[in-house]
Structure formats: C-alpha cells, structure tokens
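Colleague: mind folding the following:
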Amino acid sequence: MRKLLLPFSFIFRVIVLIRNIFYKLNIIKSTKLNAAVISVGNISVGGTGKTPLVEYIAKKLLNKGKFIAIVTKGYKRIHDDIQVAEFNYKDEEHKLTSEHFGDESLNLLENLSGTSSGRGLLVVSDDKRSGAKLADRKFKPDVIIIDDAFQHRKLRRDLDIVVLNHNYKGNMLPAGNLREPVRSLKRADIIIINHKFEETIIKKVKFLNVAECKYVLDSYRDYNNNQPESAINNCTAFCGIGDHVSFHNMLEVNNIEVKHFIKYSDHYNYRAADISAIIKGFKESESDYILTTQKDFVKLKYTDYKSQDFKVINDFIENYPVYYAKIFVEFTKNENILDYRISELLNE
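Modeller: The predicted model follows:
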C-alpha cells in the first residue's frame, strides 16, 4: 500500500537534497554556540536507540567532570514550553511530569541523576536551536548534547553521530522509513550500529568510522526501585516505543514466557482505560508479572497528579507487580573511535 506513496517520497527526497545543498554552500547558515556540540541522530523513523546512546555519552562526559546540557524535544508531551531541570533535582513540588517533559527526557533525568562527578541539566524544547541557545547563554555548559539532531542543521555541531539498525535502508518517507537518503551518512563523523538485543546481520556500511553496540539487560525494577523477589518466568508485557519487536525479543532471549503482549504507538500517553486493558490481560492470561520498558514506566510514574487518570495509573504501578527492564549500552566493536573523538573534542 505504501508503494502508492512513492511519488511523494521522490518529492520529499528532492526537497531534502536541495536543503542539504543549501547548508553545504552556506546559503542557509547554522548557528555556532560557545559550548562544544554533540549531535546524536539517525536517518530513519522508529527506534534506533538514540536516547540510550545519549545517556552513554553523557555518563562518559560526567565521569570526566564536565558540565553538560542535554537538549531534547520531549516528543508527544502535552505542553510545548521550554522546560529545564538539573540532574539530581528533588521533585518535592511535583513539577516533573511527563506532560511537560516527555518520557525520554525523564528517562534520561532518572538515569543520569546520582552521578558523583560532573554537573548536568536537561533542556526540553520543541525548537532545539532555541533550547540549545538558552542553555549556552544562561548556563554556559562545557558540552551540549542534542538528541535526535542529524536533520536539525540549524545548529552547527562539533561531533555528528548517527545511530543505525538493520532497517536503515529503503524508501524515503512517506513510502518508506528514511528521513534522509543513505548517502547523507557521509556527513556523519561516527556511525554506530545498534544491534539491541539480537545479533543482527547488517550489510557492510561503507564508512571509515563505524562502531557497534548492543543492549544489555541490567535488572527489572519496580516503583520503589526494588527487584522482584523471585525469578520472572512469565508475564504480561506492554510498551509504547518505536521498536516494540526488540522489547518482545529481549523478554524471549531472557527465557520469559510472554503470555499477553500489548503494543502502543511510540511515546503513547496512557489513560485509565489503557491501564484497565493491561490489568484485564494480566488477569485473564494468569501472568505472574507485568513488564514494560523504562521509557513507558517513567511516562506512568510522572503522570501529572492533577490528571483525571493519575489515581488509576498510580494505583497500578504501586499495587500491581509492574516492573520495567533497566538496560544499558555495551560496545562490541570500535568503542575507541568514540573515545578518541570525544577526547579530541575536549582537547585532552
């Protein structure tokens, strides 16, 4: 059916190519910031694993004692104003909500808080250039990391990183999933192939600086950050991410029987009716646990307490055996390329 959209994909491809030429010829200018800028992006829609890479790079910089700012769009959040939160912020007034920050932003904030060295802050802005300029002018960080910024060429970057998975080829939008032609990869400084939880076979990328990584399951955690008392053998699972198949595969690889699986659209805003459907599937399938991703869990955990759905959602994550999979990124090939480019960026 998507083949009918090929003429529109051709038009989109031409528009993207012309735009890139204008940037290359400096007809359209990029803004240069005082801080060093690292962009982490991709060339396709869907979950390639950009945000876990942002977290990985942020931890490297924090461990070096750097002051960093992460700028992200906060996809599917309800409010569109600029939000700023420091790492380790104590949310005593319940200002951190998924409605204001978005799920991936809060995921980053949770995982990067508690770092003993370095300083960091999170800036959520629909306009990434505005968010980055605010961070640069007002807070003066050493490094600004822009999440999902390969196409966001309004900002000049000092290190351009592109994350790929096995779906990085095909047609341009809307007939396919590509946001840019594959040839645009020549613009990247580093390409990182993310295998996630499986050994994917990817046709050789004709590029000099290519590294590879995968996801590793750390543990399952609940609302109080506790691990389950017994091994998880079966579950009802749900997720609202770009690549729900990878989450399902992760559960199977770890020998968990998925008795019931519910998939939602990426960055899904859960409502009381959705929670009722998950609980119904959990009970009818006679599962022992309910599992989800950390991105989905923070979406639920940080639901605005003023929301009409808050009571149902809060009761669900506090009183049912709901756990999220905490994962981390592990490099399997050429991590030294990334280390070298970061050291070069910092003049080490």
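Colleague: contacts, neighbours, all on C-alpha from now
Modeller: OK.
Colleague: now name the helix or strand holding the most centrally placed residue in the chain.
Modeller: Geometric centre of the chain, nearest residue: T51, 2.8 Å, by C-alpha atoms, centre = their mean. Under the criterion of DSSP states H and E, T51 resides in helix 50-63.
Colleague: ok so, going back, for G74, see how far away the residue nearest to the centre of the chain is.
Modeller: According to C-alpha to C-alpha, to the nearest Å, T51 and G74 sit 11 Å apart.
Colleague: quickly list what's touching both of the two.
Modeller: Taking C-alpha atoms under 8 Å, 6 or more residues apart in numbering as the contact rule, T51 and G74 both touch E104.
Colleague: another one to check against the first:
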Amino acid sequence: MISFFTKVIMFPFSVVYGLFIILRNFLFDIKYYRPQKFNKKVIAVGNLIMGGSGKTPHVEYLVEILLKRKNNISIISRGYKRKTSGMIILSDKDDFRTVGDEPIQYFKKFKNEVKVMVSENRVNALNVNETDKIDVNILDDAYQQRLVKPDMNILLSSIKRPFYNDYIFPVGMLREYRKNANRADFLIFSGCDKEMKETERDEVILKAKQYLNINTPILFSHVRYDEPKKVFGNKFHKDVIAISSIAYPDSFFSFLQSKYKLIKTFKFKDHHIYKDKDLLKVIKECDGDISILTTEKDAVKLCEYKHLLGSYSVYYVPIKVSFLFNNSISNYLGE
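Modeller: Next up is the predicted model:
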C-alpha cells in the first residue's frame, strides 16, 4: 500500500488521468464513438484494476464449459508484453516472446480445440472470425475495449482488493472509476476462501451493488490447486523453491507453505520476462533434493530455458476455478 504522503503527491496525476477516462467514456455514451456489433457471439472478460484479478483461469473455465457444449471458440488477446505487433493466429512456432505469456498458455492448454489470436485491434480480429467457423469469441482483458459491443460483459474483481475500496490510478490501481462497473452483465469476485460465510458474501454484495445496475448477478469464485506437473526433471521433491511472476503471488506461496517445505521464494513483477541471471539466482539455492515450483503462467516461459533448468526438478501447479454458493457463470451462458 502507498503512503498518505505519496497519495497526496499522486493526486493531481489521478485527476488528469480521471478526466481523460471520463471524456473517453462520455464520447462512447453519447454515441460519438459507436461500438461494433458482431454476428458471432462475443464474451468480454476484464477488470477495473491494473493487475491480476484471475482473468486467465476464468477464461479457461469459460472455454471448458463452452467446449462441452460443442461450441467452436476463439480467444482473442492483446498479447501483453509480446515482442511482435499485428494480428497473429497462434501456432507451434510461437512462444511467450512472440505472443505473450497468457495467449501461449491458452494455446498449449487447448491446442487444436480453440483458435487463439493476438491483436492490438480486437475489431480486426473479430472481423476475421466473422468468416470463420467460430461460434463464440472470448475477448481477454477487454472490459475497457468499448469499440466492441459484447453480448456478455464479465467483470472480475479480486476479493483481496475489491474495486469498491480502490481509487483511480495512480493514487490507486483503478483503470476507471468504480461507477463504470455498471457496464458489467456479471460481476465475479475471485480468490475467495472456499469456506466463505454467507454473512461475508452479503457484506461484499451490499458494498458492490451501489455501483452496479439493478439485478446484475454477483458471483464468487475460488482457486483450487491441482497436483504439480513436470516441466523438467523426473522426481518431485517435497523441499521446494517457489518462483512467480504473477500480480499477487501470496496465495500461491501460502498454498505451497501449507503443503510442502518451502525453502525460499522468488517474486518478480507480473508478466516478467526472465533473464538468465534471474534463473541463476534460483539455481544457486538448489542444493540437494529440491524442486523448483512455479505457476502455470510462469511454466510457459520457463520451459524455454532448458539450457539452464533442464537438469533440475522443475514443476508447475495447475489451478482451476470453482464457484461458491451453488451459483456459477455456467448457469447464465445459455445453450
């Protein structure tokens, strides 16, 4: 958390940024800019905050539900921090450098089942899919993508940092004002404790509802960690070193602490592109029978560093999303 003094210094910048956001949204609201509607179904998933809110596992949850219903699906992402530009339809020749870490994770997980694309211009990508055999387009990190009129707008908010307690950037981490949550068709609070009490839920709902349209469903999800899967090496050891470059890794580290003997943690910025020197610091701690444990998003990057990690025991922990209180987004997707 930033100090009160820092907030005072940052306040004028927040005012300027906030005025820009107000103007941008106003121009869309008065139809100066007109969002494009597409024939193929479009589901937008995003958040109000800068940083992690669990978009990736929720997109994967949607994909798995829609695949079971025999839909042809395309995931369209901006491809944050990629080294390329323009539109790319992912193939085996791509890696996290060419398309970004989240798109390559989708591609590796749903290979041959889902069309994964990256493009700075989502409208262009959707136009391409209009002539393809696609039933549903999922726009990743697209709540602020107002040039597209989605059929369903899903807003995510981390329960650890709910949007209704946050402030506009740079005083806080909000990309736009709390009131703009009213564009959401659904609000999902992610990262909840699986034992969340109904009284806690009701308190969160009461605080969130003032920013939403009447009858907007509010859902609650939590993350379930699965058994580790291999990146390199053969034997998994219970003594582990953890490495992460996700926005809020504390829950991940806490899970490892509860299940294994956690020797040391290495925390990097969200979407960090590893350098050899970063991994050499990790390797330096691998003395004896120790496994390196990482997140699924990091695994798609670390697998490219076989020259350094290939002789070590490296595993990642897959995650799945589950919904609480018998109310899942799948109940609202239709047939």
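Colleague: quick one on the thing from earlier: against structure 2, where does the helix or strand following the helix holding T51 of structure 1 fall?
Modeller: The first helix or strand that comes after helix 50-63 of structure 1 along the chain, using DSSP H and E, is strand 67-72. Mapped onto structure 2 using TM-score structural alignment, strand 67-72 of structure 1 covers residues 72-77.
Colleague: ok, and what's touching the matching stretch?
Modeller: 63, 66-67, 103, 113-120, 122, 125, 133-141.
Colleague: what is the neighbour count of whichever residue in structure 2 pairs up with S265 of structure 1?
Modeller: In structure 2, S265 of structure 1 lines up with K269, judged by TM-score structural alignment. For K269 of structure 2, the number of neighbouring residues by other C-alpha atoms under 10 Å comes to 12.
Colleague: name the SS class of K269 of structure 2, please.
Modeller: Here K269 of structure 2 is coil, with the state taken from DSSP: H, G, I helix; E, B strand; the rest coil.
Colleague: my guess is it meets S245, correct?
Modeller: Yes - using C-alpha atoms under 8 Å, K269 of structure 2 is in contact with S245, at 5.2 Å.
Colleague: still on that earlier bit, buried subset of the contacts of stretch 72-77 of structure 2?
Modeller: Listed as buried from the contacts of stretch 72-77 of structure 2 are 63, 66, 103, 114-119, 122, 125, 134-141; burial here means 16 or more other C-alpha atoms under 10 Å.
Colleague: who's in contact with the residue mapped onto the residue nearest to the centre of structure 1 from structure 2?
Modeller: With TM-score structural alignment defining the correspondence, T51 of structure 1 maps onto T56 in structure 2. Contact partners of T56 of structure 2, counting by C-alpha under 8 Å, 6+ apart, are 102, 140.
Colleague: how close does T56 of structure 2 get to K264 of structure 2?
Modeller: Counting by C-alpha to C-alpha, the gap from T56 of structure 2 to K264 of structure 2 is 26 Å.
Colleague: need the strands for structure 1, in chain order.
Modeller: Under the criterion DSSP state E, structure 1 contains strands at 36-41, 67-72, 83-86, 119-124, 143-147, 159-164, 190-194, 210-221, 234-239, 257-263, 289-293, 322-333.
Colleague: who wins for proximity to V182 of structure 1 among those strands?
Modeller: Closest of these to V182 of structure 1 is strand 159-164, at 10.6 Å (criterion: C-alpha to C-alpha).
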